[in-house]
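J.: just a sequence and a predicted model for now, questions to come.
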Amino acid sequence: MKSAVTVVVATLSALGLVTNAAAASPSAPPPRGPHAVVSHLADPKDGHDAEDETEDLTDAAQQYSDIRNAPGLTPANPQAYYAGEQQGRQLPTLPGAWQELTNKPYQSDALDYRDPNWSNSTGGAGHVSGRVSSMATDGKRTVYVGAADGGVWRSDDQGAHWQPLWDGMPSLAIGAVAVDPSDHSVYVGTGEADFSADSLGGDAIYRSADRGRTWQRIGQSFFGLRTARIVLDGAGHVYAATNSGLLRHDLNNWSAPWTTVLAPATGTQTSFATDVRIRPGSNGSVVAAVVVNAGVRPGDENAFYLSTTGGGAGTFTRQASTGDLADGDIGRTTFTWNSTGSTLYAVVQNAKNTGLLSGVFRADSGQPGGPWTKIADTPSLVKAGAQGCGGCQGWYDQYVAADPADPNHIYLGLEDIYETSDSGASWQVIGPYWNFGLPCWSSDLSKLTCPPTVHADQHAVAFGSDGTAYFGDDGGVYSRPAALRKTVKWNNLNEGLHTLQYYSVGAGRVPGGDAIWGGLQDNGVSLLLPGAKEQVSPFGGDGGQVIVDPRNGLRAVNEYVHLSTARTENGGKSDFTTPSYTTMSPSCDNPVTGTVANPCDPGSLFIAPYSADIANTNHWVAGGRYVWDNQGKGWDTNCGPTACDWQIVHDTGAQVTAVVAKGSTIYAAWQFRDTTTGVYHSGIDTNFGGTWHRLSTPNLPSRYITSISLDPARDGHLYISFGGYTDKWVPGAGKGHVFESGDGGANWADDTGSLPDLPTTSLVQWNGLLAAATDAGVYVRLAGSWFKLGTGLPNASGQQLVVAPEGTALLLATHGRGLWSYGIRR
């Protein structure tokens, strides 16, 4: 191992990546510590139709699951990730530090980037960050935020500045945060509970007694944990609503195991507690919870449960719902008592997950059994002014919260934010999904009078003791006074919250350095130019893959979901009058009216692959069901209903997961699951040698092929990477994550070696090194050995790894902590 380390360090030194003698030896392992917003000029149905929204989310969920769980039909053993993450910690770490690139604010409303078809600028969300799943306050000025895969953050000045508290922990997926006001200790439950496409499970519940500087695990590990809420009862107990039921722990002896006080499911059903609350004024004696089967499915246990004797095991009784809410209608639910504890409110997703709410309900008895009165549903919320779909995604985004100072003032979070001042008799939209379509909006900036709003898709709310209300959504954190006011300005708190969820990254040279592009979950495509004070968003919605001209970083191809692509040659700049993007998509799902190709591709993934030829930047290939070739047209590529430069060169009969080209040779990885048998298949088709054929790959695992890396100097030499986990964790998954062929794929060698058993998402060849991004870190291979690459990289899942145009740096897209670089960027 010493000789291999010496070789690697010598290689890095030659590249100028090791700049001091102290860095010449590897450091010890560190201690343990989808859906879419459619452009405003697309068909309005695409953005507001419940069926379309649910279909997109389902497609995204399936892809994200396949990458991590295939060939299994059910998720991998949740312990698999943590075992792999620990494997990575044991490898020697190569010198050099990762540097954060996205430490500048991300402006979604940049006024110079207003393409009339693809931009969401002037939607009103302003600076944005990634999805916020939970929040808690401590006094007047301190706010804690839990992010989807971005860890825990703290602000001591009401959100003006933020600092990360969680980057080195095993999992950055956060579901719940709570603060004990008596001693200011902080509780964090890992694992999201909102059933999004990219929600990840956690490992445990933690406590910090020093405001997040150090963390202690409470009780046992819960691999695959999803935490919906943490509450303290003021009587010596903390409760956690989780996918393992309702848990309770005494506020002492933190190493003692958690007690499961409520888990009513039997047989194949599961007890997912989606909320827990303590009734105000009860001194901890009245505890209510809601339990549903797996969170999104009908089940006999779907109901409210109540304890009136302190919440211990065996004290909860099922509450038969009466009035307008029937037991069979209860799916994922959040609820709250008002400030006096006299009235109970609940927002309930349909148990069959039809894309509609069962409704918003009020129990004037204050009892979880009701009788319940329906005070809102999807049709009434749309009538009240919803810009979103009025609750079609209640399994993803929902909350109901009571103003601590006014028992009749209630907030409701769905796609928009609503409030009622009369206990639900009437509702007002106070945080629109966006400003497009409102009377105040105009394409003429001189006539645009809309105030800033929040980002779409609401997940969390918290109240400070100074009367400030904080709101968390897919674009980060916003605040406003909690009390009712006729005119309220939203405060945007995202400038320093670096939790962006990237799918991709690309870069090209411009004067002064590199233009860096990246596609994000629900935050479009970002562009960071050298010396800029903030990133901008030329392209809205969900951003997928990117192609960037390495010699001219203002020339890029951006992707909306399902291979809907558009190209720009000026970095996406537009004043809304002249399009900066040319739509040229071969997808049947292209949302821009009048541009759907004929023929078109009906079978692309949610985030579909396409790439530039490694030897010719103007030659592009793309994959859906078909393999498409733009015939080398580059930035002259056009595609529409009567003529299209994209040509079908091969039919996989499946779904392409990765596609690359070198000259006339193309490789396309694919997947499909037999709908009759449920058996998962993957493989590679290529025209290497002159004709298209399916490679015989008997020694390759049948898992999702995430990337293909071609050798620029040697034809037929390539590497491939696999997602998922090996058959140690998933039956039938086979062995290995990285394979090499020297003969165009006729034969393969397993190069996995000591690489951690983790979903391996991206491979690149870089100055003699093979680099691999995984769900927990980046690793490099040289002389037959694997090493962890560099220090300082947060433990968010890696999505794509690319080589910067100058060749001396790697760029990494993470799904929760933004973009990072390793090496010397010139």
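T.: Noted; the coordinates are in hand. What you see is a predicted model; the values in this text were computed from it and never measured.
J.: rest of the way, CA atoms for contacts and neighbours
T.: Will do.
J.: for Gly366, see how far away Pro280 is.
T.: Distance of Pro280 to Gly366, given as Cα to Cα, to the nearest Å: 11 Å.
J.: overlap of the contact sets of those two?
T.: Trp337, Gly341 (Cα atoms under 8 Å, 6 or more residues apart in numbering).
J.: so the most centrally placed residue in the chain, which state does it fall into?
T.: The residue lying closest to the centre of the chain (Cα atoms, centre = their mean) is Asp198, at 4.6 Å. Recorded secondary structure, Asp198: coil (DSSP: H, G, I helix; E, B strand; the rest coil).
J.: I'd say it and Ala61 touch.
T.: Yes. At 6.6 Å, Asp198 counts as touching Ala61 under the criterion of Cα atoms under 8 Å.
J.: list the buried residues for the helix ranked longest in the chain?
T.: Counting residues, the longest helix in the chain under DSSP state H turns out to be helix 50-69. For helix 50-69, burial by neighbour count (16 or more other Cα atoms under 10 Å) applies to 50-54, 56-69.
J.: give me the contact list for that helix.
T.: By Cα under 8 Å, 6+ apart, helix 50-69 touches 34-36, 45-47, 75-76, 196-198, 355-356, 389, 392-393, 605-607, 703-706, 723-725, 730, 759.
J.: in strands only, show me those.
T.: Within the contacts of helix 50-69, residues falling in strands by DSSP state E are Ile705, Thr706.
J.: what subset of the contacts of helix 50-69 is buried?
T.: For these, buried by 16+ other Cα under 10 Å: 34-36, 46-47, 75-76, 196-198, 355-356, 389, 392-393, 605-607, 703-706, 723-725, 730, 759.
J.: and whatever helix or strand Val778 lives in, what other elements does it pack with?
T.: Per DSSP states H and E, Val778 falls inside strand 777-782. For strand 777-782, the packing partners by 3 or more Cα pairs under 8 Å, 6 or more residues apart in numbering; DSSP states H and E come out as helix 2-14, strand 769-774, strand 785-791.
J.: can I get these in TSV with mean neighbour count and distance to Gln158?
T.: Shown next, in TSV, are the helices and strands packed on strand 777-782 (neighbours: other Cα atoms under 10 Å; distance: least, Cα to Cα, whole Å):
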stretch	mean neighbour count	distance to Gln158
helix 2-14	16	43
strand 769-774	23	35
strand 785-791	23	31
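J.: tell me where the protein has helices.
T.: 2-14, 44-48, 50-69, 79-90, 378-383.
J.: what's the angle from the third one to helix 79-90?
T.: With axes from the mean of the first three to the mean of the last three Cα atoms, to 10 degrees as the basis, helix 50-69 and helix 79-90 are set at 50 degrees to each other.
J.: quick check: Phe471 vs Gly312, distance?
T.: 32 Å.
J.: neighbour-wise, which of the two wins?
T.: Phe471 (24 against 18; other Cα atoms under 10 Å).
J.: before we go on, here's another structure to hold up against the first:
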Amino acid sequence: MALRHRWLAVVTAFALVLAGVLAVMQLRASETRTAAAPIGECAPGFQPVHDALREVRAEMRTEEDFEELREDGEAGEESREAELVREAMRELPMLQGTDPDDWDSLCVVSKRPESLKELNALFDTRAISRLAPFGAYDDGAATAAARQSATLSRASVPGTAGKAKAYGKGPLIVDDENYPQVNGLGLEDNMGRIDDYAWDPKGRRLFAAVGSGGIWRSDNLAASWKDATGNLPTTVTGAVGWTKAKGGTLLALTGEPTFGSSAYTGLGAYWSGNLGKSWKRSKGVPAGALGFAIAVDPTSPKKVYAATQYGLFVSTNAGRSYKNAKLPTGPCAGVTNMSKKPQCALASVVTDVVVVEPGGVNTETEAGTVVASVGWRGGQRTNPDGSVQSPNNGIYRSGNGKPGSFEKLETTGFAAQDAIGRTELGHAVGPEQDHDFLYAIVQDANLLNNGGLLGIDAPEGFSSPLGSTVLNGIYVSDDFGQSWTVMATGTTLAADPTTGSALIGTGTATGYQPGVQGWYNLWVQPDPSRATASGVPTRMAFGLEELWSNDLPQLGQPLDGTTPVHFGVIGKYFGGDSCLLLNVGLPACPTDRDPTDDNSTTHPDQQDGIWILDPEADNGVQLVVGNDGGAYRYRFEEDSDEELDNANWGRGDQKGFQTLLPYWAAMANDGTVWAGLQDNGNLKIDGKTRKQYETYGGDGFFTAVDPYDSNISYEEYTNAAISVTTDGGSSWSSIDPGLTAARFANPFAMDPTNAQHLVTAGREVVETLIGPSTTSGFTDAADADESTSTWVKVFDLGTRTAPGDAAASSSATDPDNSMTAITTRGDATYVGFCGQCDTLNKLVDSGPVFQNGLATNVGGDKRPKAGTSNGWHVAKAKGLPNRYITSIAIDPDRSKTIYVTVGGYTRRWMPPGAAGDTNKAIGKGHLFRSTNGGKSFKDITGNLPDSPATAVTVRKNQLLVGTDVGAFASGPNGKLESKPRFARLKGMPPAPVSSIQLKPDNPNLAVLALFGRGVWTYKFSQKVKVPVVNTGGGGSNAPKLDEVVESFDFEDGAQGWTASGFPGRWAQGSPGHGKGTAEDAGGSAWAAAGPLGYTDLADATLTSPAVDMPKGKGLLQWWMRLDTEGGYDIATLEISQDGGDSWQLLGSYSGGNPDAPGWSKYTAPIAAGGGEVIVRFHFTADEICSNLGGPICSSTSGWDGIRVDDFVLGTAK
């Protein structure tokens, strides 16, 4: 009856939907915009439907079919709207059955299962930049790069010494009340994805392979974790194992198996005899093979099995060396050299392996018998050349594991041959269990292939089985794999409204089904502590998007397939107060199935789970699971009935981990860091406490933060769907420019000289000069004026064969050019782009298709001016290899000098099947310099490893470079050298580097995003001068004053300003500022100047009276004459909005002003909260070389100091 009432509740909820008109949503956001929902209408953890539609529209803009509709003009308006509705119901299946006219009254949960299309696009984002212009490189490329990196770790290059440190402290906090976008999801403490576990029963140690985060160890059952990556050459690990042989050996397989990709390829197998402090490479497992699983023979602990992409490998010496087991998979059996047989790359993908334990009850299978599953997710789909990808997915068995002894079982009761996809195994190991029992959970290759998965690297533009399950079923064998019985199918799980799943009908909405990500989330294990008298396991757990177990009524019944089993969810996708679809105004899901639930849950997307027989536990067993949010241990000690449910997983067991997956990280002057995270949305690290918070859901990519106001930050979701916050992440507003051909993860950049100036691009290059006041859409530069609030289109990148031609029409053979890297500084902007960017799944001998390019407004026919089309053109870029442009840095000293990094590897590592360098410009090198605005480039790679380079920044005359094998720095004058020498930044883990930035007000602190290891900083021992932040001079992109609130000319006294400090002091007197840049000899100004004001060790403050400012965008404007020892004697401008209790840095000034010896006008934007503000100048000098100068100073005559006049507080335009 209670269940029926809950179902009535959801019917009632839908009946309450009020009428609302869905605005005609054209894909060009410049033409029309969807009205934003008022803040507070959606419950925490939910977003308005129209916000979710931003992603749908962005994805549609990348699809050729819709591009044709768009070109039809008004005639296609109805078709475009109809296509949007159809695509929305595919991407957001919880909307099925609703009326689009009512969508303005509905909210959808902000965390939803990603479709196959989205997850592959997510992978492609990282893969294409590393693989272009081909679809792959030779397997030895990554290993060679890692070896080169290791040699540079020992190199001694002056100026590179420093201290590396993880910046964030503690787990990623998801339930903070200040961030309503995510705090209603039921998640609490998260970290990076865990792919595998292993247990050492004697030492009571738990080991974890953490996606791109390396190997970790817990000595207290997941309560805390320690890094055990040691000297592994990469943090990209897929499997971990433990054997007691040789005094205890820790085992690891490298290569990320989650997507089955070759972007983060494997470097082989490794072993450690000291718990991960140091590692040695094992012989026999080839480079390039991705690691899936490790199993140890309990009857012979030296015998180890490694399940990899290139087959099953067997070791008889505790992992020191391996031999290929040569599973009989067909013509590709035993093949590991894909250079000779590239068609075999997917034919022997071994996704799991298990070995029969000795002992048990009624066990007939001989201990040591081994079963392996070959389970490429695409099954028998064909390659482009017509060969079958994996003709013999299935179950393989051997009595002793010797190479050549395995046979493929002709199983009865198992999935059909053509349906077998990824397969995971779990076997009975408990002392009171029958060890004949083996369980398998199988993804359905046919269901996945019907969605259009073409190969290991799915290209752009394919369809996917959105909203439906791709789970074939769960099977049990009582003879260790020879015969099988189905226990449940994906269809039966999806059709059962009583499972408690958040992804099916009851209390939610039809649409997503359990197993929709079954090719990505998959594991199964029986509880070793539960069995019938005859030894049949009676409890099991398995993972899909959610965690599942056999339900309470069936506990105690045998899991042997003889009786029906009902499965229920024990770790829901959302917390207890969330559902997929909710009416505007409702505070929570009205159909919460479990009112006693505390509304917390595990992170979704389950990757692995391990049952641990624990004699110290009251119930004798522990369960630890791993998912895209880290580790979770079930609290049996807090569960009175000791039966699995959703309420006893705790906050998450992430203590000690540093394993987040940032794409980009940016730091404000106050130390606050913002970063985009794979799997875990938008990250904010508090500059004072270093606590880490998730502020925005979904996958986060690129970010930016106002250096002077860390509450103003920008984040990019997918396809350039940019949002901005002005309150530190509590609320967000869409400023999506609505670009054509945007990348799935689309870079954007903030001008380091003006935080109001941002640029991004798809095919269109767009800019804004009004920061958070920007609105969605874009306007052509020719049509823009001072009233324009959208982005401004300044250039069109054209198509692959017609770069820079705005009139060129794209087609399947001549696609739109698309931005890959972008940077701006002042009026100068550079854009790297490519046409036919997607090179995956294309035959090498089909001819070169990839083409990069560089566009800029520097060196054109007009002087560059931000926000206009002045000077824009496609640069010749002579000497730049035709590989993916990953980053660009403008030299702060000269805008025509730029540094560019490129992805891929050099021609030495051309992929299998390439008979020659068909791409004539693949070239050598990864770091290039141009001194003429991109007309020509020179290779300055020096001794950097031959690895995809991902980031470059300039630190005075030093170059900092990020690669897939670590971060590197040149010597102090590297940017001036033709062959600079680089050294690895000491203390950094060997994780792929996503970005390197400098703290805006401190060039001695680098901020790095390490993919798999979170945000790190590197403090250089050899200091360089603090940068001169002179925004004066009336630059074209400087913010403009609108209305004056208060002004001070200092002609009739102090006007409420006060001076303090010693030694040195501020004083009022002549000269003052005159007209323009001229001086007024008789005028009055405040100054810390002359022998009394500008002294050694000066520490002087000038403070304004309180001024009542209106809420909103404000501006400070003043005139200043600056003459100090640059980089050493510094004036800062600070603001307080709490009566002087705390101060925020707005700018630092040192050296000389732009119009010296005259005066220069300066501006500083502020975000006024409404109420009184106080500003102050704080001038400090070091112990030598002040006003008087001296023989050891750079000036024997000294410097004048700082003078300030005509200070204005007002509103900004």
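T.: Yep, it's here. Everything quoted here is computed from the prediction, not taken from an experiment.
J.: can you give me the TM-score here?
T.: Superposed pair, TM-score by TM-score structural alignment, normalised by the length of the first structure: 0.86. Supporting alignment: 760 aligned residues with a Cα RMSD of 3.0 Å.
J.: what residue in the second structure is paired with Thr657 of the first structure?
T.: Structural correspondence for Thr657 of the first structure with respect to the second structure (TM-score structural alignment): Thr820.
J.: nearest residue to Val236 of the second structure other than its sequence neighbours?
T.: Counting by Cα to Cα, 6 or more residues apart in numbering, Ser212 is the residue found nearest to Val236 of the second structure once chain neighbours are left out, at 4.1 Å.
J.: what about the residue mapped onto the one you found from the first structure, how many neighbours?
T.: Taking TM-score structural alignment, Ser212 of the second structure has Asp149 as its aligned residue in the first structure. Neighbours of Asp149 of the first structure under the rule other Cα under 10 Å: 32.
J.: quick check: Arg320 of the second structure touching Val285?
T.: No. Arg320 of the second structure lies out of contact with Val285 (Cα under 8 Å); the separation is 10.4 Å.
J.: looking at those two, which has the bigger crowd around it?
T.: Per other Cα under 10 Å, whichever of Arg320 of the second structure and Val285 has more neighbours is Val285, with 29 against 20.
J.: check contacts around the more buried one.
T.: Gly268, Ala269, Phe313, Ser321, Tyr322, Lys323, Asn324.
J.: with the residues you listed in mind, which one is nearest to Gly1210 of the second structure?
T.: Gly268 (62.1 Å; Cα to Cα).
J.: tell me the residue in the first structure aligned with that closest one.
T.: Aligned partner of Gly268 of the second structure by TM-score structural alignment: Ala204.
J.: could you check how far that match is from Thr227 of the first structure?
T.: Distance from Ala204 of the first structure to Thr227 of the first structure, by Cα to Cα: 9 Å.
J.: what of Trp517 of the first structure?
T.: 33 Å.
J.: can you find the partner of Thr137 of the first structure in the second structure?
T.: Under TM-score structural alignment, Thr137 of the first structure pairs with Trp199 in the second structure.
J.: unless I'm mixing things up, Gly676 of the second structure is touching Ser713, no?
T.: No. Checked against Cα under 8 Å, the pair Gly676 of the second structure and Ser713 is beyond contact range at 11.4 Å.
J.: settle it for me: which of the two has more neighbours?
T.: Gly676 (31 against 28).
J.: which ones are touching that one?
T.: Here Gly676 of the second structure is in contact with 662-665, 682-683, 699-703, 715-716 (Cα under 8 Å, 6+ apart).
J.: by neighbours, which of the residues you listed wins?
T.: Ranked by neighbours (other Cα under 10 Å), these are led by Pro662, which has 32 neighbours.
J.: I'd say that residue and Asp679 touch.
T.: No. Applying Cα under 8 Å, one finds Pro662 of the second structure not in contact with Asp679, separated by 9.6 Å.
J.: which stretches of the stretch 351-500 of the second structure form strands?
T.: When secondary structure is read from DSSP state E, counting those that start in this stretch, the stretch 351-500 of the second structure shows strands at 370-374, 394-398, 407-408, 420-427, 438-444, 471-477, 485-489.
J.: on that earlier part again, make JSON lines from the contacts of Val285 of the second structure and add distance to Gly330 of the second structure and neighbour count to it.
T.: Listed next are the contacts of Val285 of the second structure as JSON lines, based on distance: Cα to Cα, whole Å; neighbours: other Cα atoms under 10 Å:
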{"residue": "Gly268", "distance to Gly330 of the second structure": "24", "neighbour count": "23"}
{"residue": "Ala269", "distance to Gly330 of the second structure": "25", "neighbour count": "31"}
{"residue": "Phe313", "distance to Gly330 of the second structure": "17", "neighbour count": "27"}
{"residue": "Ser321", "distance to Gly330 of the second structure": "25", "neighbour count": "19"}
{"residue": "Tyr322", "distance to Gly330 of the second structure": "21", "neighbour count": "23"}
{"residue": "Lys323", "distance to Gly330 of the second structure": "18", "neighbour count": "18"}
{"residue": "Asn324", "distance to Gly330 of the second structure": "15", "neighbour count": "23"}
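J.: in strands only, show me these.
T.: Ala269, Phe313, Lys323, Asn324.
J.: which one of those residues sits closest to Ala415 of the second structure?
T.: Phe313 (25.3 Å).
J.: now which residue in the first structure aligns to that closest one?
T.: Checking TM-score structural alignment: Phe313 of the second structure goes with Leu247.
J.: distance of Leu312 of the second structure from Ile294 of the second structure?
T.: 10 Å.
J.: ok, now how distant is the counterpart of Ala289 of the first structure in the second structure from Ala307 of the second structure?
T.: Counting by TM-score structural alignment, Ala289 of the first structure lines up with Ala372 in the second structure. Distance from Ala372 of the second structure to Ala307 of the second structure, counting by Cα to Cα: 8 Å.
J.: mutual contacts of these two, please.
T.: By Cα under 8 Å, 6+ apart, the residues touching both Ala372 of the second structure and Ala307 are Val350, Thr351, Asp352, Val353.
J.: hang on, the last one packs against Gly375?
T.: In other words, Val353 of the second structure. No. Judged on Cα under 8 Å, Val353 of the second structure makes no contact with Gly375 at a distance of 11.1 Å.
J.: which of those two has more neighbours?
T.: Taking Val353 of the second structure and Gly375 together and counting by other Cα under 10 Å, Gly375 has the greater number of neighbours (29 against 26).
J.: Arg422 is in contact with that one, correct?
T.: Yes. Assessed by Cα under 8 Å, Gly375 of the second structure is found in contact with Arg422 at 4.1 Å.
J.: name the residues contacting each of these two.
T.: Thr351.
J.: still on that earlier bit, for the closest residue to the match of Thr657 of the first structure other than its chain neighbours, give me its contacts.
T.: Once flanking residues are discounted, Thr820 of the second structure sits nearest to Phe833: 5.0 Å by Cα to Cα, 6+ apart. With contact taken as Cα under 8 Å, 6+ apart, Phe833 of the second structure is in contact with Leu797, Asn817, Ser818, Met819, Thr820, Ala821, Asn852, Gly853, Leu854, Ala855, Tyr884, Ile885.
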